[in-house]
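S.K.: Dropping the sequence and predicted coords here.
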Amino acid sequence: MARQEPPAIETDVATWLLHHSVPASAKAAVNPVAASPADIEAGHRLFQQKCEVCHAYDGGGKTEIGAGAYPHPPVLRQLLPLLSDGEVFYHVRNGIRNTAMPAWSMPDRQIWQLVAYMRHLPIVASLTPVSQATPAGAHYVGSKACASCHHDQYDRWSKTKMANVVRDPKIHPEAVVADFSKPNPLVTFTVKDVDFVYGSGWKQRYFHKFGNTYIPFPAQWDITHKTWSKYHVPDKGGDWWAPHYPDPKGDNSGRPTGPLCDGCHSVDFNITTSTPAEWNVGCEMCHGAGSAHVAHPTRTNILNPARMDYVRANDVCIQCHSQGQPLKNPINGKYYDYPVGYHVGLNLSDFWKLEPHKLGELTFTHFPDGTAHKNRMQGNDFVQSVMYERGVTCFSCHDPHGTPNQAILRAPVSNICLSCHGPNTQNGPHAVSIEAHTHHKAGSAGNECVSCHMPRIEQTIADVNVAAHTFKFITPAATADLKIPNPCTNCHKDKTTAWAAEALVHWNDRSPWRMAN
């Protein structure tokens, strides 16, 4: 009966026949198309036109036709690493006997472009639970132990902000970006007093050693504006932990980094000894203790978020990119601002709760609709999104090993969304072109997906904001009713909310009911 799942032996035999049906000369064929963005995009368009109806946009095969085909289409992301480019070309050109895979009579160049794109399919996690566990007895060995085998990933990671969250300026004087040469009443310390430099993106803070912990100095460097500003969390009206660490002097002397920072700025921070296995966000923060894998490298003795379900995969990032509290605070008499006891592979919800919010209220952490109000809340935003529900992960868009793109995106910001979305595709937008959807000219800021779906409205320092991660469009009506910044006037700063609302009235492809809320 076709609907029955085939037994394992049938699958194994079919797979063997698949591999051995391709002539050796075809297997050895090399893709003559350079993996340029233009060729990959051309292949993407072909995939949307020819393949998506069965294989789905991510190659997972979860479509109405794919689900009804017997045998089911394979999960391409799992199959493709086992095939050479020549084998993929051969199967696209000739089809696969006794399956629903047809032969395609396209020009060779187009098939090679399709092959190039299939090496860049979107990364989407399983929606059904998939757990992994660190091997019993494994211990932390440090990121340098990974370099000899994973030299490309290590080299790229070592240049990222995560690999350089905190640095000793005596060892890395280049880490200091602030101007200490000019007197400033806020700066009551010198660079020689600094034991740790924190941050290099939007702001930089300076820590000094105090017992077995560190204390932040009360001034920070605004990297965007190249100026000093005061750094002190108020005892009331700010972070939840501030009342538990009163600081009447206003110099942060009552605010140790051990319980408030270090768990996210290091690997396996030991709260008893106040020591980490490794400073900074190292390999084992995401892959778990690596001693067993270093001793005998196999796929099964190291954790990989890419093979986890969407909850556990995203938890690896959410553990630090979220605002919340440990479930068991206080712990040994101290209040912690990170999920003490959590390691990759465990359930984050057993250790951590996200900051609560009551709809309609504007708070230190949230806008009235629940969108984050401040930085380090990407996880709070993302779990509200439709993309999270569909299995998209943080690393579907970001490569934590490092890329030359902004925010370590896997593709430039103007292209990253189009790796899953496209005009009149399964995921939308449902319009004849991107320009028809955005009502902005090609190449303009308003034509980029992130301008409307990821507005920079979440404060990190002064007037420097980072992008929201709910991916919903915030209407001008929401601005008028709830005082949530909308993307229209976020770009058109010389215009009013009423102007933006009136403009959207004339976008006939938008529901007037949705735009009114």
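M.R.: That came through, no problem. Numbers count the residues shown, from 1 in each chain.
S.K.: drop to CA atoms for contacts and neighbour counts, all remaining ones
M.R.: Noted.
S.K.: now residue 472: how far from residue 307?
M.R.: As judged by C-alpha to C-alpha, to the nearest Å, residue 472 and residue 307 stand 28 Å apart.
S.K.: Just give me the longest helix of this protein.
M.R.: With secondary structure taken from DSSP state H, the chain has its longest helix at helix 8-20.
S.K.: what's the offset of that helix from the middle of its chain?
M.R.: Shown here is helix 8-20, whose average C-alpha point lies 36 Å from the average C-alpha point of the whole chain (C-alpha atoms, centre = their mean, to the nearest Å).
S.K.: Helix or strand for the nearest residue to residue 495 once chain neighbours are set aside, just tell me which one.
M.R.: Ranked by C-alpha to C-alpha, 6 or more residues apart in numbering and with sequence neighbours excluded, the top spatial neighbour of residue 495 is residue 489, at 6.1 Å. Residue 489 is located in helix 487-491, with elements delineated by DSSP states H and E.
S.K.: Equivalent analysis for residue 205, please.
M.R.: Here residue 205, judged by DSSP H and E, is contained in strand 203-210.
S.K.: In that strand, which of the residues would be classed as buried?
M.R.: By neighbour count on 16 or more other C-alpha atoms under 10 Å, the buried set for strand 203-210 is 203-208.
S.K.: Structure two is appended below for comparative analysis:
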Amino acid sequence: MLRPALCGVILGVGVLAAAPASAQAPRLPGYVGSDACVDCHDDAFEAWSGSHHALAWTAPTPDNILADFDSTSFSLNGEVSKFERTGDTSYVTTPGPDGKDTRYPLAGVVGIEPLQQYLLETAPGKLQSFDVVWDTEAGRWYHLYPDQDLSASDGLHWTGPYKNWNARCAECHATDYDKAYDPLSATYSSSAAEIGVGCEACHGPSEAHAEWAELQDNFDHAAWTEVDMKGLTLNFDALDAATEISQCAGCHSRREPFGDRSPEPGTPFHDSYRLALLREGAYHADGQIQDEVYVYGSFLQSKMYDKGVRCTDCHDPHAARLKADGNAVCTQCHSTTGNNRFPTLPLADYDSPEHHFHPEGSDGAQCKSCHMIERVYMGTDGRRDHSFRVPRPDLTVEIGTPNACNDCHTDQTAGWAAQVLDEKFPDSAHRGPHFATTFAAARVAPATQTSALMDIARETSMPGIVRASALDLLGLASTPDTADRMEPLLGDEDPLVRAAAVSVQRGAEPVTRVQRLANLLGDPVKLVRLATVREFLDAPPMRLPDRLQRNLETAMSEWQDGLSARADFPETQMILGGLGLTMRNMPAALAAFGEAVEQDPQLEDAWVMMIRIQAALGDTAGARATVRRGLIKNPDSAILRQYLLELQP
């Protein structure tokens, strides 16, 4: 199938060549690699060199590979994968994109514990994350998704778009990563300054700093741009908590990137990514982790975030491990002496049976057991919820959300756990109304919870991600009245809230919506600008003042660039197809939906849209052909079989 420049077809995206810079002009520093840091920062380098950051992505050398490649094999659902080594090269033989057994040399190694994953190159420059991985603790091969029986033609197969390393994973496992996807040829020319999360992934490009270290007083600060007097592009000693957290959050979050390469370290999170809100399937209704959402969205819900706690208060960023063992990491602050950085913190002995009511040293006596529930992802990798919540078994009784008590006391009911907490903490302020009950009901029928959702969205004492999630649900059932009442939140100080408030304005009359949103086209935060400009795609024709028109054009260009950067995502092609329909550009819509099923043949909605467009255009023969092609890829699809009957001659 030919792959047209779909973004260009629909959006008319152009490319401008940059003018050559003056040879005398100050220049941005480049990347020099982590090895350049060791002479001056040997302690930090030594801690980093064996860390999960350093080993996030390594070359497939014998020293880096932990799995048994001595003629071993793994079989699941009739699909056999074989592992062997010849000399220093390790190989995997497994069904490839065409379903035929193919022998692949390892192209990369991912991680170190509790599992190690391997990368295979299925086409020049195209890396895929292989789903059979090595359990480093049990010493065995296992499949990440043992309940799925997937053929090579399935989008979720290891050869499919959702397991593509270049697009889905590499940015957070590399330093200064550039995806470099060409939609015309559907090829990658990806590059990185360094594989693995090197020093400069967090501290920024260090060419100028290395020169300062060499020249000291003779360092010419004026020769560089965007650096401090020591040549640093990012000085963590000078960062406030929110800025430091934002730097970590770029990778430790569930989010959608706006670009196709690593943002410059120090770029604000909401200028680079769209954070996943507390949506069904990702988070439970009370905000607890459900799917693999990583850390940032949870931490934003916590009182610790609200009070200014930062990642490095608990974690050693170089060794990528906790700064203390067991409860000691918590009692840095939660103790009878407290921490003078947090003067409102109650002084008490929390690491005692009087608080946790469990034998000292037991699992139940660990702070994390009650306040940081653990969920296992990727088969063996335990991740902890960073919302630091108080257990609420009463919510389990009411709406079915999990709780920490019954994680351990599996032989007891949630009602039992709720009664125990009532007895142990009779005056607790951590009971009573919770946004979870509203969210649980709104996920089923948002229109029934309009008033309660609006109250949550307006409550400034609530975490911003909770308020934004309430607005997100409101947007599903917005009315003119709802839009009127939520208009003030378009000016909220939290960009997450402003961006989510935009969607609620879909309930307003079109002209009113444009008038209310126009100023947000120039919002200082990219997340808000992109949320706003999408609402102008189907706006009624009207003349905007010159300033707003320029903002509209700039924001539209940013949105187009984001779509172009994600042209290898089937989800993006679905958006482009919808945009083609909105603009009545049926050839472009067909091309985008066609590219979507080329990338993911199981996207039934894309097949259906192509069939409907072809039928509406009078191309019945083409619609029938599309149905037949769709059924080859989805033989059990009821809706495609229905279209086959309806389109019979």
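M.R.: Noted; the coordinates are in hand. Note that this is a predicted model, so its numbers are computed, not measured.
S.K.: Could I get the TM-score for this pair?
M.R.: In this superposition the chains share a TM-score of 0.62, using TM-score structural alignment, normalised by the length of the first structure; 354 aligned residues with a C-alpha RMSD of 2.9 Å.
S.K.: about what we covered before: any idea how many residues pack against the aligned partner of the residue nearest to residue 495 of the first structure in the second structure?
M.R.: If you follow residue 489 of the first structure across to the second structure using TM-score structural alignment, you land on residue 406. The burial count assigned to residue 406 of the second structure is 17, neighbours taken as other C-alpha atoms under 10 Å.
S.K.: looking at it, residue 406 of the second structure is touching residue 418, isn't it?
M.R.: No: with the criterion set as C-alpha atoms under 8 Å, residue 406 of the second structure and residue 418 do not qualify as a contacting pair; they are 10.1 Å apart.
S.K.: overlap in contacts of these two?
M.R.: Here residue 406 of the second structure and residue 418 have residue 393 as joint contacts, going by C-alpha atoms under 8 Å, 6 or more residues apart in numbering.
S.K.: follow-up on the earlier one: which helices and strands sit right next to the helix or strand that the helix holding residue 489 of the first structure is followed by?
M.R.: Tracing the chain C-terminally past helix 487-491 of the first structure and defining elements by DSSP H and E, one meets helix 497-505 next. Packed against helix 497-505 of the first structure, as judged by 3 or more C-alpha pairs under 8 Å, 6 or more residues apart in numbering; DSSP states H and E, are the following elements: helix 476-482, helix 487-491, helix 512-515.
S.K.: buried stuff in the last one?
M.R.: It stands for helix 512-515 of the first structure. The neighbour-count criterion (16+ other C-alpha under 10 Å) identifies residue 515 as the buried residues of helix 512-515 of the first structure.
S.K.: ok, average deviation of that helix from the second structure?
M.R.: Here helix 512-515 of the first structure, set against the second structure after superposition, deviates by a mean of 5.3 Å using mean C-alpha distance after the TM-score superposition for the first structure.
S.K.: again, but for the longest one
M.R.: Per the superposition on the second structure, helix 476-482 of the first structure and its aligned residues are separated by 2.2 Å on average (mean C-alpha distance after the TM-score superposition for the first structure).
S.K.: So which bits of that helix are buried?
M.R.: With the criterion 16+ other C-alpha under 10 Å, helix 476-482 of the first structure contains buried residues 476-479.
S.K.: list the contacts for the residue most central in space within the first structure?
M.R.: For the first structure, residue 394 is the residue whose C-alpha lies nearest the centre (C-alpha atoms, centre = their mean; 2.6 Å). Contact criterion C-alpha under 8 Å, 6+ apart gives 314, 317 as the residues in contact with residue 394 of the first structure.
S.K.: For it, what is the corresponding residue in the second structure?
M.R.: Residue 394 of the first structure maps onto residue 311 of the second structure when the alignment is built from TM-score structural alignment.
S.K.: Residue 142 of the second structure -> the first structure?
M.R.: Residue 142 of the second structure maps onto residue 229 in the first structure, by TM-score structural alignment.
S.K.: Need the residues that contact the strand or helix carrying its match.
M.R.: Element membership for residue 229 of the first structure (DSSP H and E) is strand 227-230. Contacts made with strand 227-230 of the first structure from outside it, assessed by C-alpha under 8 Å, 6+ apart, are listed as 178, 184, 186-187, 218-222.
S.K.: can you give me the helices in the stretch 451-600 of the second structure?
M.R.: Across the stretch 451-600 of the second structure, reading from the start of the chain, the helices by DSSP state H, counting those that start in this stretch fall at 464-474, 480-486, 495-504, 510-517, 526-533, 546-565, 570-582, 586-599.
S.K.: For residue 356 of the second structure, find the nearest of those.
M.R.: For the helices of the stretch 451-600 of the second structure, distance to residue 356 of the second structure was read as C-alpha to C-alpha. The smallest value, 28.2 Å, belongs to helix 464-474.
S.K.: Quick one: residues contacting the equivalent of residue 393 of the second structure over in the first structure.
M.R.: Under the alignment defined by TM-score structural alignment, residue 393 of the second structure is paired with residue 476 of the first structure. Contact partners of residue 476 of the first structure, counting by C-alpha under 8 Å, 6+ apart, are 485-486, 488, 497-498, 500-501, 515.
S.K.: ok, and those in the second structure?
M.R.: Taking both residues aligned by TM-score structural alignment, their matches' C-alpha atoms under 8 Å as the threshold, the shared contacts between this structure and the second structure, drawn from these, are 485-486, 488, 497-498, 500-501.
S.K.: pretty sure residue 215 of the first structure is in a helix, no?
M.R.: No: with DSSP: H, G, I helix; E, B strand; the rest coil as the criterion, residue 215 of the first structure is located in strand rather than a helix.
S.K.: rewinding a little: quick one: the helix holding residue 489 of the first structure to the second structure mean distance?
M.R.: Overlaying the second structure shows helix 487-491 of the first structure at a mean distance of 1.6 Å from the equivalent residues (mean C-alpha distance after the TM-score superposition for the first structure).
S.K.: If you count contacts, what does that helix end up packed against?
M.R.: Using 3+ C-alpha pairs under 8 Å, 6+ apart as the contact definition, the elements that helix 487-491 of the first structure packs against are helix 449-453, helix 497-505.
S.K.: one step back: what's the closest of the helices of the stretch 451-600 of the second structure to residue 175 of the second structure?
M.R.: Ranking the helices of the stretch 451-600 of the second structure by their distance to residue 175 of the second structure (criterion: C-alpha to C-alpha) puts helix 546-565 first, at 18.3 Å.
S.K.: In the first structure, what range does the closest one match?
M.R.: Correspondence between helix 546-565 of the second structure and the first structure is not established for any residue, with TM-score structural alignment as the criterion.
S.K.: which strands and helices sit next to that helix?
M.R.: helix 6-11, helix 526-533.
S.K.: In the first structure, what range does the longest one match?
M.R.: Pointing back at helix 526-533 of the second structure there. Counting by TM-score structural alignment, helix 526-533 of the second structure sits on no residues of the first structure.
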